[in-house]
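Colleague: Take a look and give me a structure for this.
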Amino acid sequence: MSLDRLRAARRRTVGTKQTLKAVLKGEARRVYVARDAEPHVVRDLVQACQARGVELEYVDTMRELGSACRIKVGAASAAILEE
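Modeller: Just a heads-up that it's a prediction; the model follows:
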């Protein structure tokens, strides 16, 4: 499963604001976006990933993504950061 890499990551971001900042700084290696997230919430993040060539992977639900990040609520996005 693709979320295993996120679970095992030593450095990661959780949430769209933190993840977008990491992409803009060039620190994000792979970004995960929940398919059920509101489009206006993740739009800028998706565009930034495409413009900078950051790997983008979609996850079915926010709940699933939040669980992979070890939080008790859903997450619209997350990223694995450079080590």
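
Colleague: contacts and neighbour counts: CA atoms only from here.
Modeller: Noted.

Colleague: what about the longest strand in the chain?
Modeller: In the chain, with assignment by DSSP state E, the single longest strand is strand 28-34.

Colleague: which helices and strands does that strand pack with?
Modeller: Applying 3 or more C-alpha pairs under 8 Å, 6 or more residues apart in numbering; DSSP states H and E, one finds that strand 28-34 makes contact with helix 16-25, strand 55-59, helix 62-68, strand 77-81.

Colleague: another one to check against the first:
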Amino acid sequence: MNQFVDVSKVIGMKQTLKAVKEGNAIKVILAEDTDEKIKKSIVECCDQYQIALERVETKVGLGKAGGIDRAAAVIAIIK
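Modeller: Predicted structure coming up:
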């Protein structure tokens, strides 16, 4: 499940929000077991900037998909 290893990406809420706001994000992947406050911020930002949002089950799974050895709440695929 390393589907996001070989793509340009940023990991984490702050970097994802920055990428979306600067117009660099193509798609955002959000883990469902993320804190509600973080999920709300990400969803609202993606809605506002019309960025595709994909949801996955867990932060641990998302981290592994992104090629890191820790949990990741959110990943943005960037240009």
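
Colleague: TM-score for the pair, please.
Modeller: Remark: TM-score between the superposed chains equals 0.91 [TM-score structural alignment, normalised by the length of structure 2]; 79 aligned residues with a C-alpha RMSD of 1.4 Å.

Colleague: Give me whichever of the helices and strands packed on strand 28-34 of structure 1 is most buried.
Modeller: Compared across those, strand 77-81 shows the largest average neighbour count, a mean of 26 (mean count of other C-alpha atoms under 10 Å).

Colleague: got the buried residues for stretch 4-18 of structure 1?
Modeller: 6-7, 9, 12-16 (16 or more other C-alpha atoms under 10 Å).

Colleague: what do you get for stretch 23-30 of structure 2?
Modeller: Within stretch 23-30 of structure 2, judged by 16+ other C-alpha under 10 Å, the buried ones are 25-30.

Colleague: Distance to residue 47 of structure 2 for these - can I get that in a markdown table?
Modeller: Below are the buried residues of stretch 23-30 of structure 2 laid out as a markdown table (distance: C-alpha to C-alpha, whole Å):
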| residue | distance to residue 47 of structure 2 |
| --- | --- |
| 25 | 13 |
| 26 | 13 |
| 27 | 12 |
| 28 | 11 |
| 29 | 13 |
| 30 | 13 |
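
Colleague: Out of these, which is nearest to residue 19 of structure 2?
Modeller: Ranked by distance to residue 19 of structure 2 (C-alpha to C-alpha), the buried residues of stretch 23-30 of structure 2 are led by residue 25 at 5.2 Å.

Colleague: Counting residues, what is the longest helix that structure 2 contains?
Modeller: helix 36-49 (DSSP state H).

Colleague: Superpose on structure 1 and give me the mean offset of it.
Modeller: Compared with structure 1 after fitting, helix 36-49 of structure 2 has a mean deviation of 1.1 Å; criterion: mean C-alpha distance after the TM-score superposition for structure 1.

Colleague: residues in contact with the most centrally placed residue in structure 2?
Modeller: Centroid-nearest residue in structure 2, with C-alpha atoms, centre = their mean: residue 75, separated by 2.4 Å. Residue 75 of structure 2 makes contacts with 9-13, 16, 28-30, 62, 66, as judged by C-alpha atoms under 8 Å, 6 or more residues apart in numbering.
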